[in-house]
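Colleague: sequence and predicted structure, then a few things I'm wondering about:
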Amino acid sequence: MSTVTDQPTPDSGGLAPDTVVTPTKNAGARKLPIILGVLALGLAVVLLRAGHSGDTTFRLATDTDFVSLPDIVVPSGPTAWIMVVVCLALTAEAVRRMLGHLRQPMWIPVGFAVAWMVGFLSWAAADGRILIVSLLGGAIALAIPLVFGALGGVLGERAGVVNIAIDGQLLLGAFAAAITASLTGSPWAGLVAAAVAGALVALVLGLFAITYFVDQVIVGVVLNVLVVGLTNFMFRQVLTPNADSLNSPDRFPRVPIPVLGDIPLVGPIFFRQTALVYVLYIIVALVAWALYRTRWGLRVRAVGEHPKAADTVGIKVNRTRYRTILLAGAIAGLGGAYFSLVSVAGFNREMTGGAGYIALAAVIFGKWDPIRATLAALLFGFASNLQGVLSVLGSPVPSQFMLMLPYVITIFAVAGLVGRSRPPAADGVPYKQQ
């Protein structure tokens, strides 16, 4: 009897073969030096046109750490220029590897990103203080809905269903969480309701896309618009007149984890968060493990890559897709609870602000892998938090640029840094079972 096999290769880091891209054929190997060069020269131009004097302080510790790490004080101008030189050196190495048809290792873009950000912050926060804990911890908090949405997108598309409706799942999840938490007095009940609401949107998506073979992109866009209209109507007609009873939920408080939360630098960033962040840690680990290490994950990837072969060996393709898209919708709905139970206490119209589309970009940037998509979502969360931090510092960077920073990074990430990214072969293709 034939079987479906999809074993990880030794050089794939434990991932399935479909996530491995041959270095010599990777468009990112050619695009990376160009993008790094443009960013390095851009930073140099900024320093030439508006150089700053004074010192920049990077604070690494909080008052409750086991050990108080000293502040790092650096001269703003010289530090920024040193980082420009480091960026140019990394760009030169990327060019050398490109010309030699060598693989671009991950340390080049990571090292460049760190050096560029240190240089930029040294310049932007001259005579000011950057709280590293607040910068990185806030990035994780802001990335919560993006990570949940990205995980939902990865699962759906791995099963062969394009989940454009992530934003609708987030928005309806926020709506359901606010009402349920207000009625029950428990944010945990609101979290469960958010998951159910996200699954309901996914059910409608599956009904049209899987059962009736309607174009999945069109269905997703229509669902997003439908949820916006529905929640706006309910907000105006139901929530606003009854705000005290239906739109006044308790927020998730911050819950420091004993001992771990007191570790210098790491503790305040990762272990002094709300319960929703700890739920997120668990779900990311479970999805990454289940997708690549369980029979269920093998079946999901099989119906997303070659549904006919999966059907041949007895896998119910459409049933698997339904179950996966419902799970994906529930996970995305959990992210919606962030808006009404963490960010603010209550629901407001269109409060997701298009986060679902950013989450979808994280799915593509992460090459349909849960861990990579999570890292991409964290990058976008960092960009969002950076805009707030620099605004508080009175940075010379125009506020308009800071507001568009998350979207600029999204465009760069999807159009340039990701290179050639291959989705699951049957992604978006309906399957008619024989």
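Modeller: That came through, no problem.
Colleague: only C-alpha atoms from now on, for both contacts and neighbour counts.
Modeller: Noted.
Colleague: output the contacting helices and strands for the helix or strand where I411 lies.
Modeller: Using DSSP states H and E, I411 sits in helix 399-412. Contact partners of helix 399-412 among helices and strands, from 3 or more C-alpha pairs under 8 Å, 6 or more residues apart in numbering; DSSP states H and E: helix 355-365, helix 370-393.
Colleague: below is an additional structure, to be compared with the one above:
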Amino acid sequence: MTGLPATRGVVILGSTGSIGTQALDVIGRNRDRYTVLALGAGGGSVQLLARQAKEFSVPIVGIADPSGKEELEQLLTGSGIQIIAGPDAMADLAGGAGQDRSSDPGSTVVLNGITGSVGLRPTLAALSSGATLALANKESLVVGGGLISDAMVRPGQIVPVDSEHSAIVQSLRSGIHHRGLCSVEQDGASEVKRIILTASGGPFRGRNASQLTDVTPADALNHPTWAMGPVVTINSSTLMNKGLELIEAAYLFDIAPESIVPVVHPQSVIHSMVEFTDGATIAQASPPDMRLPIALGLSWPERLEAVSVPNAWDSPVAWNFEPLDHETFPAVSLARDAVAASPLHPAVLNAANEECVGSFLAGELPYLGITATVAEILSEFSAPRGTLDVETVLGTEKWARVRAHEVMAQRR
């Protein structure tokens, strides 16, 4: 662990979710390395947020839903912990509200574990503040990838936390790659030919479209490998999650969409691979445990000790790789076409998908209607000319969400 600062300050956004709770588990076992500067959450688990704040003695917490502020104040009475509430709370924490970063902003890590495109403003705020951004909120890049580079104040400021993109960064250290938001080397010609993006295949691997007509939310939420939130789990079942990850990889590593190859790997042990120009392929392998990429996000470029149980190499094992069934699962193709079309098409794809997933979970849209509706909305969209800014991105998202409900109403 040589090279790490004596302690790193950490801000965790989405602290009560899957990423946030596992991050606090990692920090709890490395308290000599980290100080939790702030915690933020949406507001669905106020009691858990209060317990976390007390356990880690944080000076400030944020809650996006202002209706939960009163309960949080009661739970934290006498603690001296400052509370901020409202839709700007996460961005304020990401930018440094209530924290002392004056000595070295780069020694602070902001872990963005928020789900959805609401994570864009906190991502931009963290980068503008000079903090290192441990990015688990893929939607930030999907909807605002064209804005991210302008918000960065130094190279290497983003460390991806998705297991796939973490694997890619680790594999890239085997060669030269000086392009994109996650450059590993700054000099020399890139040696990267293709990125191989692995996917578990979700709960419906091997089925065709006719076998998915009666899928229920309970069926789709039954993921065979990962324990995730409902939106991410549904996205994993449709493979939209892999489509979003393809867009994220295109921005992070400045790789042409057609050079990102998704492959189904049911065991989820190889988290992704990099193919180099000489024909070599480097893979990162570990049991499916999100604490490993989370820990790397907090400590990069160094590694912590004993974060995850390693693979058991003294036992027989077999790993399978299968091509993706694009006909049954068209989401990845939709994502590839979207990122190639314009910086705003991915925002349309993501926003429309979020609304469709919500309607599916509410029993208002059939399973196959999710990607069908997204495809229809993408086909209608024409990106406006002009300068790309946050307002344009959010306005495009708003249009896509409204249009999604119109299309779904027509389908019903």
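Modeller: Here it is on my side, so go on. Keep in mind it's a predicted model, so treat the numbers as computed, not measured.
Colleague: can you give the structural similarity as a TM-score?
Modeller: Once the chains are laid over each other, their TM-score by TM-score structural alignment, normalised by the length of the second structure reads 0.26; 173 aligned residues with a C-alpha RMSD of 6.8 Å.
Colleague: quick revisit: list the buried ones in the helix holding I411 of the first structure?
Modeller: 402-403, 405-407, 410 (16 or more other C-alpha atoms under 10 Å).
Colleague: which outside residues touch that helix?
Modeller: The contact list for helix 399-412 of the first structure (C-alpha atoms under 8 Å, 6 or more residues apart in numbering) reads 358, 361-362, 380-381, 383-384, 386-388, 391.
Colleague: surely I72 of the first structure meets T57?
Modeller: Yes: if you go by C-alpha atoms under 8 Å, I72 of the first structure and T57 touch, sitting 5.7 Å apart.
Colleague: so for these two, which sits in the more crowded spot?
Modeller: A direct count of neighbours by other C-alpha atoms under 10 Å for I72 of the first structure and T57 places T57 higher, at 20 against 12.
Colleague: secondary structure class for that one?
Modeller: strand (DSSP: H, G, I helix; E, B strand; the rest coil).
Colleague: and it, how far from M117 of the first structure?
Modeller: 14 Å (C-alpha to C-alpha, to the nearest Å).
Colleague: now swap in L246 of the first structure and tell me
Modeller: L246 of the first structure is 43 Å from M117 of the first structure, by C-alpha to C-alpha.
Colleague: among the two, which residue is more densely surrounded?
Modeller: Here L246 of the first structure and M117 are compared on neighbour count by other C-alpha under 10 Å; more neighbours surround L246, at 21 against 15.
Colleague: just to revisit the earlier point, the helix holding I411 of the first structure vs helix 370-393, what angle?
Modeller: 170 degrees (axes from the mean of the first three to the mean of the last three C-alpha atoms, to 10 degrees).
Colleague: number of residues surrounding V118 of the first structure?
Modeller: 18.
Colleague: equivalent analysis for the one 5 residues further on, please.
Modeller: Using other C-alpha under 10 Å, W123 of the first structure has 30 other residues around it.
Colleague: wait, isn't it in contact with A80?
Modeller: Yes: counting by C-alpha under 8 Å, W123 of the first structure touches A80, with 6.1 Å between them.
Colleague: now the common contact residues for these two.
Modeller: Contacts common to W123 of the first structure and A80, judged by C-alpha under 8 Å, 6+ apart, are L47.
Colleague: can you name the next helix or strand after the helix or strand containing A249 of the second structure?
Modeller: Assigned by DSSP H and E, A249 of the second structure belongs to helix 240-253. Next in sequence after helix 240-253 of the second structure, counting helices and strands by DSSP H and E, comes strand 260-264.
Colleague: mind listing the strands for the second structure?
Modeller: 8-13, 34-41, 60-63, 82-85, 108-112, 132-135, 158-160, 192-199, 260-264, 270-276, 281-285, 322-323 (DSSP state E).
Colleague: could you do the stretch 251-400 of the first structure as well?
Modeller: Applying DSSP state E, counting those that start in this stretch to the stretch 251-400 of the first structure gives no strands.
Colleague: residue ranges for the helices of it, please.
Modeller: Counting by DSSP state H, counting those that start in this stretch, the stretch 251-400 of the first structure has helices at residues 266-270, 275-293, 295-305, 307-312, 317-338, 355-365, 370-393, 399-412.
Colleague: buried stuff in the shortest one?
Modeller: By neighbour count, and taking 16+ other C-alpha under 10 Å as the criterion, the buried residues in helix 266-270 of the first structure are 266-270.
Colleague: distance to V154 of the first structure added to those, as JSON lines?
Modeller: Shown next, in JSON lines, are the buried residues of helix 266-270 of the first structure (distance: C-alpha to C-alpha, whole Å):
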{"residue": "V266", "distance to V154 of the first structure": "28"}
{"residue": "G267", "distance to V154 of the first structure": "29"}
{"residue": "P268", "distance to V154 of the first structure": "29"}
{"residue": "I269", "distance to V154 of the first structure": "26"}
{"residue": "F270", "distance to V154 of the first structure": "24"}
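Colleague: for those, which one is nearest L170 of the first structure?
Modeller: F270 (23.3 Å; C-alpha to C-alpha).
Colleague: state the distance from the closest one to S134 of the first structure.
Modeller: 11 Å.
Colleague: what does stretch 189-202 of the first structure contact?
Modeller: Taking C-alpha under 8 Å, 6+ apart as the rule, stretch 189-202 of the first structure contacts 165, 168-170, 172-181, 223, 325-334, 336-337.
Colleague: let's see 6 Å
Modeller: 169, 172-173, 176-177, 180-181, 326, 329-330, 333-334, 337 (C-alpha atoms under 6 Å, 6 or more residues apart in numbering).
Colleague: correct me if wrong: A332 of the first structure contacts A150.
Modeller: No: under the criterion of C-alpha atoms under 6 Å, A332 of the first structure is not in contact with A150, lying 7.6 Å apart.
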